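Enquirer: Below: sequence and its predicted model.
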Amino acid sequence: MIYTVTFNPSLDYIVSVPGFELGKTNRTESEQLLPGGKGINVSILLNHIGIESTALGFCAGFTGEEIKRQLQVQGIHTDFIQMENGCARINLKLQNVEGTEINGMGPAISEEKTKELLERLDVLKEGDVLVLAGSIPASMPDDMYRNIAARMEGKKILLAVDATKDLLVNVLEYHPFVIKPNNHELGEIFGVNLSTKESVVPYAKKLQEKGARNVLISMAGEGAVLVSEDKSVFMAEAPKGTLINGVGAGDSMVAGFLAGWMKSHDYKEAFRMGVACGSASAFSEYLADSEMIEKVYNQVQVNECK
């Protein structure tokens, strides 16, 4: 079973407001209210390609109930911890205003509730996959990812981590199965600017030296790179298509990589599926469906670099 953790889920209120003007009353042309959060995105994409997962995290208030309701309607298993106070956040996304977003704070997570999450993760067993994705609320300890990785050590689970800076670096000693920084996040870790596929490879290998098994780097229009634990380096150009919505593309890549690996146990195939899912979501209004993924998959060309 794949388990995804979203520490700060959201309802994403996505609106189209043509001709938006500050200081005036603006009216929407279209609007959507969808569950959001990086781990949740992974679960949704996996569901679209027929792979079961369980979404964990924290939910509160009427917004939390709506997040759970929408996921359950899609057939996704949920095991969220219910908070007594506050509400799951609402993120406002203005589609017509250069990707402008206003993201909510979310509820404060108590030490007791944090402990409850850790105890729920104790059910994971050999062969399960745990996805830790995204930021953590300010009320939680900043070594939360590391604490979870340490708790999972020795259980022979596959840990996937999609996070930035210290959240990511601090789990490397526990040998995560796959980490997915983008090229900017990778450069930020090492204080360098990385703009080409070739330039990211040495730094991906440095993360392997620190403990990561596989390093998957997304590079938007430049494509993607995988440095695998068997020392292979795979590169792919970005498939051709119209960028509609970049939100969730990285999460879709993580989901696709895991799905590809579970089906084939082949890193080249896992990488190809990851690139296909990430790009397909970028070409979709929401997270990609199976039809779009198959269409993009047939375009993806993977090269192995010696």
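Expert: Happy to help now that I have it.

Enquirer: Only C-alpha atoms from now on, for both contacts and neighbour counts.
Expert: Will do.

Enquirer: what sits against the most centrally placed residue in the chain?
Expert: The C-alpha lying nearest the average C-alpha coordinate of the chain belongs to Asp251 (CA atoms, centre = their mean; 3.0 Å). For Asp251, the contact set (CA atoms under 8 Å, 6 or more residues apart in numbering) comprises 38-39, 41-42, 162, 278.

Enquirer: Quick one: end-to-end length of stretch 39-58, please.
Expert: Separation of the first and last residues of stretch 39-58 by CA to CA, to the nearest Å is 12 Å.

Enquirer: just stretch 124-141 next, same as before
Expert: 22 Å.

Enquirer: how about Val275, secondary structure?
Expert: helix (DSSP: H, G, I helix; E, B strand; the rest coil).

Enquirer: So Ala259 versus Cys277, what's the distance?
Expert: 10 Å.

Enquirer: quick revisit: which of the helices or strands spans the residue nearest to the centre of the chain?
Expert: Following DSSP states H and E, one finds Asp251 within helix 249-264.

Enquirer: So for that helix, what gets flagged as buried?
Expert: Residues of helix 249-264 classed as buried: 249-261 (neighbour count, 16 or more other CA atoms under 10 Å).

Enquirer: take a look at this one as well, against the first:
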Amino acid sequence: MIYTVTFNPAIDYVVRMEKDLLPGMTNRSSSEEVYYGGKGINVSMVLSELGLKSTALGFIAGFTGRAIDEGCKEAGIDTDFIQLKEGISRINVKLKATEETEINAQGPKIDEAAQKELFDRLSKLVKGDVLILAGSIPNSLPDDVYEKILSMLDGKGIEFVVDATKDLLTNVLKYHPFLIKPNNFELGEIVGKVLNTDDEIYEGALKLQEMGARNVLISMAGDGAMLVDEEGKRYRIGVPKGTVRNSVGAGDSMVAGFVAGYMKEKDYGTALKMGTAAGSATAFSDGLAKAADIEKLYSTL
């Protein structure tokens, strides 16, 4: 079974406007959309599109939390969220006009009892399960929560996928995650230099493997992506043609596509193509990628 963790899920309320926001004035929208999000949930949504079941874990609160839970279930995702006693899950407002403006809410406080409940649920994972940890953590959680989770599960035969930045990522490499997905700028921050060429990016990925990572997937926006597999082999891919409409969830979609591609075919080249197709399909859509769009782009790579 695949499990995703979203520590701070959100309802993304997308408001489209024909003119840019005028502060201090009454503004009118041209359309509105609602998405149920958070990086782990995004991964689960795209996995579902690609025919893979997953269970979404994390914390929800209030009426917005219940809406997130129901939205995930309607999308075919199994959920095992922990309901917090106080607060509400976030509503993030995203204003899209000529310019894009975002207001991201803070989210509810996660108390120690809820944290323990999450660890109790994660402790039941077994050999062969896949655990995907993605994104930042809210202020009410300890900075080393990723590390604590992987430490607890280390040695149980669970495959870890980690999509995080800086210390959140580097501190878990000693647990040998199956896959990590920095972008080229994040990779440069970790290794302490600007990476301008493919060879420099490859050398940076090898350094992360020396620290414990198995497969390193580096996204490079319009320049495509590179995979350095656990044998040190380098794979390079471009991006399909299309008009970028949306950047939210593209990285999460790439993770989902890679995991789905590898689990189905056990081939890293296929996984990279599927990850690239899924990430691009989201970038070319208003919301998260749909299966038909992913397959169409996959066939062009």
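Expert: That came in fine, so what should we check first? Note that this is a predicted model, so its numbers are computed, not measured.

Enquirer: Among the contacts of Asp251 of structure 1, which ones are in helices?
Expert: 38-39, 41-42, 278 (DSSP state H).

Enquirer: Among these, which one lies nearest to Ala149 of structure 1?
Expert: Gly39 (16.0 Å; CA to CA).

Enquirer: quick one on the thing from earlier: buried only: go through the contacts of Asp251 of structure 1 for me.
Expert: 38-39, 41-42, 162, 278.

Enquirer: Out of those, flag the one nearest to Ser284 of structure 1.
Expert: Closest to Ser284 of structure 1, out of all of these and judged by CA to CA, is Gly278, at 10.2 Å.

Enquirer: so who does that closest one touch?
Expert: Contact analysis of Gly278 of structure 1 by CA under 8 Å, 6+ apart lists 248-254, 256.

Enquirer: Switch these over to a markdown table; also include distance to Asn298 of structure 1.
Expert: Listed next are these as a markdown table, based on distance: CA to CA, whole Å:
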| residue | distance to Asn298 of structure 1 |
| --- | --- |
| Gly248 | 21 |
| Ala249 | 18 |
| Gly250 | 19 |
| Asp251 | 20 |
| Ser252 | 17 |
| Met253 | 16 |
| Val254 | 19 |
| Gly256 | 14 |
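
Enquirer: which of the buried residues of helix 249-264 of structure 1 lies closest to Pro107 of structure 1?
Expert: Closest approach to Pro107 of structure 1 among the buried residues of helix 249-264 of structure 1 (CA to CA): Asp251, at 23.1 Å.

Enquirer: end to end, how far does stretch 207-224 of structure 2 reach?
Expert: Note: stretch 207-224 of structure 2 ends 21 Å apart using CA to CA.

Enquirer: Go ahead and measure how far that stretch is from the middle of the chain.
Expert: 15 Å (CA atoms, centre = their mean, to the nearest Å).

Enquirer: residues of it that come out buried?
Expert: Of the residues in stretch 207-224 of structure 2, those buried (16+ other CA under 10 Å) are 208-209, 211-219, 221.

Enquirer: so where is that stretch in structure 1?
Expert: Using TM-score structural alignment, stretch 207-224 of structure 2 lines up with residues 206-223 of structure 1.

Enquirer: same thing with stretch 125-140 of structure 2?
Expert: The aligned range for stretch 125-140 of structure 2 is 124-139, by TM-score structural alignment.

Enquirer: ranges for the strands of structure 2?
Expert: Ranges of strands within structure 2 are 2-6, 10-16, 31-37, 54-61, 78-79, 82-84, 90-96, 100-103, 130-134, 159-163, 179-180, 215-219, 225-228, 234-237, based on DSSP state E.

Enquirer: so how far is the first one off the chain centroid?
Expert: Here strand 2-6 of structure 2 shows a centroid-to-chain-centroid distance of 10 Å under the convention CA atoms, centre = their mean.

Enquirer: do the same with the longest one
Expert: Taking CA atoms, centre = their mean, one finds strand 54-61 of structure 2 lying 14 Å from the centre of the chain it belongs to.

Enquirer: Look up how far Leu301 of structure 2 lies from the counterpart of Gly57 of structure 1 in structure 2.
Expert: Matched by TM-score structural alignment, Gly57 of structure 1 corresponds to Gly58 in structure 2. Relative to Leu301 of structure 2, Gly58 of structure 2 is positioned 35 Å away (CA to CA).

Enquirer: who has more neighbours, these two?
Expert: Neighbours were counted for Gly58 of structure 2 and for Leu301 using other CA atoms under 10 Å; Gly58 has more, 21 against 14.

Enquirer: if I read this right, that one contacts Thr6, doesn't it?
Expert: Yes: contact criterion CA atoms under 8 Å: Gly58 of structure 2 and Thr6 qualify, at 4.8 Å.

Enquirer: What about Gly128 of structure 2, how many residues nearby?
Expert: Around Gly128 of structure 2 there are 12 residues (other CA under 10 Å).

Enquirer: and it, what is it in contact with?
Expert: 1, 157-159.

Enquirer: Tell me how far it lies from Arg28 of structure 2.
Expert: In terms of CA to CA, Gly128 of structure 2 sits 51 Å off from Arg28 of structure 2.

Enquirer: And Ala56 of structure 2, by the same measure?
Expert: Taking CA to CA, one finds Ala56 of structure 2 at 35 Å from Arg28 of structure 2.

Enquirer: Neighbour count: these two, which is higher?
Expert: Ala56 (26 against 12).

Enquirer: which ones are touching Lys24 of structure 1?
Expert: Lys24 of structure 1 makes contact with no residue under the criterion CA under 8 Å, 6+ apart.

Enquirer: Over to Ala281 of structure 2?
Expert: Here Ala281 of structure 2 is in contact with 250, 288-290, 293-294, 297 (CA under 8 Å, 6+ apart).

Enquirer: Give me the contacts around stretch 183-196 of structure 2.
Expert: Counting by CA under 8 Å, 6+ apart, 165-166, 170, 201, 204-205, 207, 217-220 sit against stretch 183-196 of structure 2.
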